[in-house]
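Engineer: heads up, no residue letters with this:
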């Protein structure tokens, strides 16, 4: 009987927990032909680490018995760390088998939980920041002030437009000479008590302007409760004498009034018609207005048979033959120069060939 090789000795069954769990490959499957020799050394490993480590314990017991103690201790530590990770995986996943799938589920669950907690914390932070934000109070106060201003403005507008709060209480008439204030007020017909902003100023103006003596009129509001009417009356530049009285004619040839007798200082317009549509009447009035003011004061009468044959009779028996309305400014300048010379008839109908004659 030969002497037993020390390197082939079987390991002590009681020391199986100290033998490394796996070989260099780390595959976890027992090698063929070595299952019998590894069963004795893997009993304690079966109870501590589960069936997944049985093959590694058998192989380490049979093939690594004579290996370097330092490598054995390294392998033992690696096996223990894998066993610990396996146990933690089973606990964290509710008893699931250790491995990559369980670890993935555990990680996703942890991520989902962390997101839920993070969302809740974020909402809580926002809520607290809103409650503590002093700007919210300022915004609310500003909105309240804006609403008060809006409703106050609406109330004021309603009071001004639809109530007698700012109604008409008086009417002021200015600029009258021959017209009387009652005549203007009767024509204006301003509704008393109506809101100032609803008064139709244009309608009042048109009614007052319909008076013959009114040349122009301006109607305005004088706050808080007065309507102001400014009147400009027509000014007579001539008079047409008729059996029924003297008709006053203004610078537009309008017959705006009839008086019992002609006012002093007005020249007589010797016309058959006083209508402003009559071209002869219009020409007479235009020539009279074109005469220099100093000479106009000496005009006694103006006559014309046609628009181009206007003749002015002056004091002291003098006469001015004017002709038509063409070149009236030049004729007026020439006449002013001729009047410095003695004469009876001054003909400026052709200003280039003006003449003075003594018939």
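Structural biologist: Noted; the coordinates are in hand. Since we're looking at a predicted model, the values are computed, not measured.
Engineer: Going by C-alpha atoms from here, please, whenever you check contacts or count neighbours.
Structural biologist: Fine.
Engineer: what's around residue 293, how many residues?
Structural biologist: When counting by other Cα atoms under 10 Å, one arrives at 10 neighbours for residue 293.
Engineer: With the one 10 residues further on instead?
Structural biologist: The burial metric for residue 303, expressed as a neighbour count using other Cα under 10 Å, is 18.
Engineer: do the same with residue 281
Structural biologist: Residue 281: 26 neighbours (other Cα under 10 Å).
Engineer: what about the helix or strand containing it, distance to the chain center?
Structural biologist: When elements are assigned from DSSP states H and E, residue 281 belongs to helix 279-290. Put simply, helix 279-290 sits 56 Å off its chain's centre (Cα atoms, centre = their mean, to the nearest Å).
Engineer: And it, what does it pack against?
Structural biologist: strand 299-304, strand 310-314, helix 328-338 (3 or more Cα pairs under 8 Å, 6 or more residues apart in numbering; DSSP states H and E).
Engineer: Where do the helices of this protein begin and end?
Structural biologist: 35-39, 43-49, 54-63, 69-92, 100-132, 134-162, 181-188, 201-209, 279-290, 293-296, 328-338 (DSSP state H).
Engineer: Buried residues, the third one. List them.
Structural biologist: When neighbours are counted by 16 or more other Cα atoms under 10 Å, the buried residues of helix 54-63 are found to be 54, 55, 56, 57, 58, 59, 60, 61, 62.
Engineer: helices and strands around that helix, which ones?
Structural biologist: Looks like helix 54-63 contacts helix 35-39, helix 43-49 (3+ Cα pairs under 8 Å, 6+ apart).
Engineer: One more to weigh against that first structure:
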């Protein structure tokens, strides 16, 4: 046995050349609690087990509002006074307001100023509307002071004024222009009327009179003295417009130049229908045919005929006869007749415009 060996009990272990000895730690094994001693001696009684330290469970702390549990601090046990709430609870410090009192006052002042401005604008608009309404209805310059009439030739001005001057003294804005126009249109020679307001204080009436388009021989005859020795008879004609309304009655010899004659037998059963059909054809003729028209007539609504001046330089008074038929397809018949007139003939038949014919 060497001097450095550590086999005997009670001896201090000597230095060894093992790596454990080099670290400075003891090479003796650790004792287990309750196990046999390293000396190898046994007392005969089992060794008592060392009591385990009791584990203390942390007490539950009251949950905060919002459902979030407080996080336990690591490494520091919670004392009984803190867990049971024995320590006084201090209120949180009062936070500083976001808007200062000065800012709130400025904001309230702006709101009041905006409200006053809105009330002032509304009041001004209402006053302006009231003033404008009073000026347009009750002011003197908005009252009907005079009536202007235009477009009269055959119609008497006194008749028109009698129908329009009922509005004198009334408000120009509230003048009953429709009623005035209706009363003026009741005059026989008035075809159309337009009533308008002209500021200040003027009611304007524009009349469109009926114009004659044909001369209708009248069944009425008038006596006429010749040289003061006897009495004779003279045929009269009625000048009618495009609607058949009689505009004027005069002697046949004083018929206006260029006005065609209508040969329709009056007083018969279909005289009104014949006259309307003849006027419909007369109003639908193009200008090249209307300028050459000398007479138009019918004995039935589908038997209308025309007399046109022939395009002959040597015989300007010569006329040609055109069998027109009814008043349907007027544009097509006029186009076909214009083409046929290039051929010399006495009679032109366009009653069937698809199959026209001429006769010498």
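Structural biologist: Structure's in. What do you need? Note that the structure is a prediction, hence the values are computed from the model and not measured.
Engineer: how about residue 337 of the second structure, what's its match in the first structure?
Structural biologist: Using TM-score structural alignment, the partner of residue 337 of the second structure in the first structure is residue 335.
Engineer: Neighbours of the nearest residue to that match once chain neighbours are set aside, how many?
Structural biologist: Among residues not flanking residue 335 of the first structure along the chain, residue 348 sits closest, at 6.6 Å (Cα to Cα, 6 or more residues apart in numbering). When neighbours are counted by other Cα under 10 Å, residue 348 of the first structure registers 24.
Engineer: can I assume residue 348 of the first structure is in contact with residue 321?
Structural biologist: Yes. Contact status for residue 348 of the first structure versus residue 321: in contact at 6.2 Å, counting by Cα atoms under 8 Å.
Engineer: ok so, going back, in the helix holding residue 281 of the first structure, which residues are buried?
Structural biologist: Using 16+ other Cα under 10 Å as the burial criterion, the residues of helix 279-290 of the first structure that qualify are 280, 281, 282, 283, 284, 285, 286, 287, 288.
Engineer: swap in stretch 202-220 of the second structure?
Structural biologist: Residues of stretch 202-220 of the second structure classed as buried: 202-218 (neighbour count, 16+ other Cα under 10 Å).
Engineer: follow-up on the earlier one: so what touches the helix holding residue 281 of the first structure?
Structural biologist: Residues outside helix 279-290 of the first structure that contact it (Cα atoms under 8 Å, 6 or more residues apart in numbering) are 237-238, 251-253, 269, 271, 273-276, 296, 302-308, 310, 322, 324-325, 328-329, 332.
Engineer: In the second structure, what stretch matches it?
Structural biologist: Counting by TM-score structural alignment, helix 279-290 of the first structure corresponds to residues 273-284.
Engineer: compared with the first structure, how much does that stretch deviate?
Structural biologist: Mean deviation of stretch 273-284 of the second structure relative to the first structure after superposition (mean Cα distance after the TM-score superposition for the first structure): 1.5 Å.
Engineer: Contacts for the longest strand that the second structure contains, please.
Structural biologist: Longest strand of the second structure, by residue count under DSSP state E: strand 214-226. Residues outside strand 214-226 of the second structure that contact it (Cα under 8 Å, 6+ apart): 231-241, 252, 255, 259-264, 266.
Engineer: Just the ones of these in strands?
Structural biologist: 231-240, 261-264.
Engineer: Look up how far residue 123 of the second structure lies from the most centrally placed residue in the second structure.
Structural biologist: For the second structure, residue 129 is the residue whose C-alpha lies nearest the centre (Cα atoms, centre = their mean; 25.7 Å). In this view, residue 129 of the second structure and residue 123 of the second structure are 10 Å apart by Cα to Cα, to the nearest Å.
Engineer: try residue 351 of the second structure
Structural biologist: Distance of residue 351 of the second structure to residue 123 of the second structure, computed by Cα to Cα: 76 Å.
Engineer: Quick one: residues in contact with stretch 343-359 of the second structure.
Structural biologist: Under the criterion Cα under 8 Å, 6+ apart, residues 320-326, 332-333, 336-337, 340, 360 lie in contact with stretch 343-359 of the second structure.
Engineer: Of the residues you listed, just the buried ones, PyMOL syntax please.
Structural biologist: Burial among those is assessed by 16+ other Cα under 10 Å; the matching PyMOL selection reads:
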select buried, resi 320+321+322+323+324+325+326+333+336+337+340
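Engineer: that older thread, between residue 351 and residue 123 of the second structure, which is the more surrounded one?
Structural biologist: Per other Cα under 10 Å, whichever of residue 351 of the second structure and residue 123 has more neighbours is residue 351, with 22 against 12.
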